[in-house]
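Asks: Need coordinates for the following:
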Amino acid sequence: MMKGCVYKGPLQSMQFLELDKYKKRVFQVLLALTIVSGTVFVFFNYQRGQSALALIEMAIVILSVGLMIRVNKIRNREKFLRIALVYLTFFLSVMMFAFSVEGVSITVFVWALGIPLISYLLLGVETGFIMTAIFYSLTASLFYRGFHAHVSMVDSIAYANFIACAFVFWGISHSYEHSNRFAKDRLNQLAVFDHLTGLYNRSMVTKLFTKAIESPNTHQQQISVISFDLDHFKNINDQYGHAIGDEVLQRFSQVLMEQIPAESSAFRMGGEEFVVILPTSNEAKANNLAEKIRKAIEQDLIISGLPKAFYVSVSVGVITDWVKSANLNSMLKAADQRLYQAKQQGRNVVVSHG
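Replies: Have a look, this model is predicted:
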């Protein structure tokens, strides 16, 4: 990817807003365990005369059943995180209530060791850290209030064991989730972006075209597909080397990113072929943008390894359709046909009418 060149197209707003299926699976398992174990604890606590705790546990069982149904239908990451945050806040609050019940066993605090694990797994690094810090602090306060005079806690080493164990769980959860997120982000980049130019690769064309036509702006009821092909690019590679060819591709991509509006998407389709998907209010704006990019390449694309007399140019094909009737495959085909016409007309031109 080009140094200093980070593409900020529509994916920044959807990224990876797709739900991590593994987090969803963890949540489903956790909900199932909550339903089963919660039901068991409702029975035992009711038998022990802890009616208030039993009622609260019954509430979280009912909540978990409802969330289980809801989570099965979720596909969006933001919605998932909101639901997970609601569940975890309620779940950990119930845990704190259980810790504060008069006569509770010291062994119940072993549940606190799971706080960082489920917080990080469900909520990620930042929110997981905050959640752990809050509820670990509450747990420490409740534990000290209830058991500072307990026979097991008369020796300072006992506190050291509890604290060390808690921080081990916290540290492992934090480091694992941080490394896991870094690895997934890296894989996402490799799957989504072209490594040389920083543009989206062709695998993202269908997804971002669909996104554009499903949520059009009020003033952008049309959509354009603009195809670009660098002229005589094979000759550049053959005469001046692939390193110069790569620099041409990178500089051209940088021009695309500088010229296209924020709501559009730019792709490297392969080799010297590029595509821009542009939501627009009328056909003329797409044609004007294509011509603006063509001129920018002709006038400003200067490569140090090429002779001064050599200029890089691009041929362009443009097709525009109404959002309601737009079809990606037919538009790509039409844009390529017009691009071919541009080549036949001598290159370095924009063809927007068949």
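Asks: CA only for contacts and neighbour counts going forward, please
Replies: Will do.
Asks: how about the helices in the protein?
Replies: Using DSSP state H, the helices of the chain run over 11-14, 21-47, 51-71, 77-100, 114-123, 125-147, 156-192, 205-214, 233-240, 242-259, 283-300, 328-344.
Asks: Deepest-packed of the ones you listed, please.
Replies: Compared across those, helix 114-123 shows the largest average neighbour count, a mean of 22 (mean count of other C-alpha atoms under 10 Å).
Asks: contacts for that one?
Replies: With C-alpha atoms under 8 Å, 6 or more residues apart in numbering as the test, helix 114-123 has contacts from 23, 26-27, 81, 84-85, 88, 92, 127-129, 131-132, 135-136, 169-170, 173-174, 177.
Asks: ok, the residue lying closest to R268 once chain neighbours are set aside - contacts?
Replies: Nearest residue to R268, sequence neighbours excluded (C-alpha to C-alpha, 6 or more residues apart in numbering): F274, at 4.5 Å. Residues in contact with F274 (C-alpha under 8 Å, 6+ apart) are S227, F228, D229, A266, F267, R268.
Asks: Please narrow those residues to those residing in strands.
Replies: Within the contacts of F274, residues falling in strands by DSSP state E are S227, F228, D229, A266, F267, R268.
Asks: now for those residues, which pair is the farthest apart?
Replies: D229 and A266 (13.2 Å; C-alpha to C-alpha).
Asks: Of the two, give the one with the bigger neighbour count.
Replies: A266 (27 against 23; other C-alpha atoms under 10 Å).
Asks: structure for this one too, so we can compare:
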Amino acid sequence: MIESQVNPYKRRVFKALLFITALGGLIFFLINFNRGLFLLASLELVAGGISLWLFFQVYRKLPLAKFRQLTMTYVLIFYALMLFALTRSNVSSNIYIWVQVIPLISYLLLGLKRGFLMTLFFLTLFVLSFLVFIDLPVELKEAASVANIVFGTLLTWGLSHAYEKATVDSQAKLKKMASTDHLTGLNNRSLLQTYFEAAQSQTQFKYKQLAVVVLDLDHFKVINDTHGHDIGDLILKNFSKVINDCVNHPNHAFRIGGEEFCLICANTSLEQASILAESIRTQVSAQKIEVDGEALTYSVSCGVSVSDDKHISFKALHAEADRRLYMAKSSGRNLVINQG
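Replies: Here you go, the predicted model:
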């Protein structure tokens, strides 16, 4: 499924971080101003102000791309200020514990891939800065102090990565379960509009023809009533396998419901879509399923419609294919109709 909406969980996390950062920017401004670190204090006040501005931006309804821009802006400003603070003299020695929040914030806001890359980049930058440019305080030159910071940071990184990976995997599994027909393994009707729009976009840049094929198993109710639903389910599984064997990307197959199926084919002419439907029909007719020692056969009727209108809706194109499907049914079944 195409990701297009902001994750509500990440939105709440971002708002909480912005509020804390805005409040922290004010507090650290007062602390460092009183300590005579005027430049650092000013930057912290600016960062707090930016966080407050971002906080109110997030309350608006944002597209995913805009939300990602805001989170990346926050992360870059926060880490750059942190690096600047660590290089100042007269700062508290325990400021180095802030390095350990880098993996946590990166993964929470940026996700698995970008979170990993951002963590790797900034931690590498911090290490190089300390090795080349910065003279560590005496208390941090002890092996135990260095080990605490290093292993504490690695532990945070490892846990953040493992948690985000588990979250991504579980979300992907839930999305697949929600969008896949459990019996046939094909997409269910919830993805029809999404994939139709995606196929429509592909069609506009290439051959400018978009096809919809509607397929319906013949006399399926009779098969269920005569042989039972287990045999009906077996036929549906076999039929879905035929579809998978015949179609390939960017053809998308769906089980609309019951014994009705649909194909959305980008950059496909009427002739090509008809050949595809005929190939499925022929393979289905050749199938023999053994039931109680007898060979059971079944057939499928198909309706095909094609359009080069870039503004046509799925409803309109599907209705035309569906009308031709019923022409195939009324003409004796086990047919492909692409005209009329």
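Asks: quick one: TM-score?
Replies: The TM-score (TM-score structural alignment, normalised by the length of structure 2) is 0.81; 337 aligned residues with a C-alpha RMSD of 3.5 Å.
Asks: and I289 of structure 2, what does it touch?
Replies: If a contact means C-alpha under 8 Å, 6+ apart, then I289 of structure 2 has I235, A295, L296, T297 as its contacts.
Asks: give me that answer again for 6 Å
Replies: Listed by C-alpha atoms under 6 Å, 6 or more residues apart in numbering, the contact set of I289 of structure 2 reads A295, L296.
Asks: what's the spacing between whatever residue of structure 1 lines up with S170 of structure 2 and S141 of structure 1?
Replies: Taking TM-score structural alignment, S170 of structure 2 has A183 as its aligned residue in structure 1. To S141 of structure 1, A183 of structure 1 is 36 Å away according to C-alpha to C-alpha, to the nearest Å.
Asks: just G124 of structure 1 next, same as before
Replies: Applying C-alpha to C-alpha, the value for G124 of structure 1 to S141 of structure 1 is 25 Å.
Asks: Make JSON lines from the contacts of F274 of structure 1 and add distance to N45 of structure 1 to it.
Replies: Shown next, in JSON lines, are the contacts of F274 of structure 1 (distance: C-alpha to C-alpha, whole Å):
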{"residue": "S227", "distance to N45 of structure 1": "68"}
{"residue": "F228", "distance to N45 of structure 1": "70"}
{"residue": "D229", "distance to N45 of structure 1": "72"}
{"residue": "A266", "distance to N45 of structure 1": "60"}
{"residue": "F267", "distance to N45 of structure 1": "60"}
{"residue": "R268", "distance to N45 of structure 1": "62"}
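Asks: Identify, from the residues you listed, the entry nearest to N235 of structure 1.
Replies: D229 (13.6 Å).
Asks: hang on, the earlier thing: can I get the helices of structure 1 in a markdown table including distance to Q221 of structure 1?
Replies: Shown next, in a markdown table, are these (distance: least, C-alpha to C-alpha, whole Å):
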| stretch | distance to Q221 of structure 1 |
| --- | --- |
| helix 11-14 | 20 |
| helix 21-47 | 34 |
| helix 51-71 | 34 |
| helix 77-100 | 27 |
| helix 114-123 | 37 |
| helix 125-147 | 38 |
| helix 156-192 | 27 |
| helix 205-214 | 9 |
| helix 233-240 | 35 |
| helix 242-259 | 21 |
| helix 283-300 | 10 |
| helix 328-344 | 15 |
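Asks: State the span of structure 1 onto which stretch 326-333 of structure 2 is aligned.
Replies: The aligned range for stretch 326-333 of structure 2 is 340-347, by TM-score structural alignment.
Asks: returning to what we had before: among the helices of structure 1, which comes closest to G198 of structure 1?
Replies: Comparing the helices of structure 1 by C-alpha to C-alpha, helix 242-259 comes nearest, at 7.8 Å.
Asks: mean deviation of that closest one from structure 2?
Replies: With mean C-alpha distance after the TM-score superposition for structure 1, helix 242-259 of structure 1 departs from structure 2 by a mean of 3.1 Å once superposed.
Asks: List of residues touching that helix?
Replies: Taking C-alpha under 6 Å, 6+ apart as the rule, helix 242-259 of structure 1 contacts T197, N237.
Asks: got it, and stretch 26-44 of structure 1?
Replies: The contact list for stretch 26-44 of structure 1, computed with C-alpha under 6 Å, 6+ apart, reads A54, E57, V61, S64.
Asks: Next: stretch 269-277 of structure 2.
Replies: Q209, V306.
Asks: do stretch 117-137 of structure 2 as well
Replies: P103.
Asks: Also stretch 186-193 of structure 1?
Replies: In contact with stretch 186-193 of structure 1 (C-alpha under 6 Å, 6+ apart) are residues L199, Y200, N201.
Asks: between those residues, which has the most around it?
Replies: Most surrounded of the contacts of stretch 186-193 of structure 1: other C-alpha under 10 Å gives L199, at 29 neighbours.
Asks: Structure 2: which residue goes with that one?
Replies: So, by TM-score structural alignment, L199 of structure 1 is matched to L186.
Asks: Please say which position in structure 1 F314 of structure 2 maps to.
Replies: So, by TM-score structural alignment, F314 of structure 2 is matched to L328.
Asks: For its match, give its distance to N287 of structure 1.
Replies: 18 Å.
Asks: ok, now L138 of structure 1?
Replies: Distance from L138 of structure 1 to N287 of structure 1, by C-alpha to C-alpha: 62 Å.
Asks: what's the answer for R347 of structure 1, then?
Replies: With distances taken as C-alpha to C-alpha, R347 of structure 1 is found 16 Å from N287 of structure 1.
Asks: now do I213 of structure 1
Replies: 19 Å.
Asks: now do F274 of structure 1
Replies: F274 of structure 1 is 16 Å from N287 of structure 1, by C-alpha to C-alpha.
Asks: aligned partner of V99 of structure 2 in structure 1?
Replies: Correspondence of V99 of structure 2 to structure 1, assessed by TM-score structural alignment: A112.
Asks: neighbours around the closest residue to A253 of structure 2 other than its chain neighbours, how many?
Replies: In space, and not counting its chain neighbours, A253 of structure 2 is closest to L263: 4.6 Å by C-alpha to C-alpha, 6+ apart. Using other C-alpha under 10 Å, L263 of structure 2 has 25 neighbouring residues.
Asks: what does L263 of structure 2 align to in structure 1?
Replies: Structural alignment (TM-score structural alignment) places L263 of structure 2 against V276 in structure 1.
Asks: Might you report the residue contacts of its match?
Replies: Shown in contact with V276 of structure 1 (C-alpha under 6 Å, 6+ apart): V225, I226, S265, A266.
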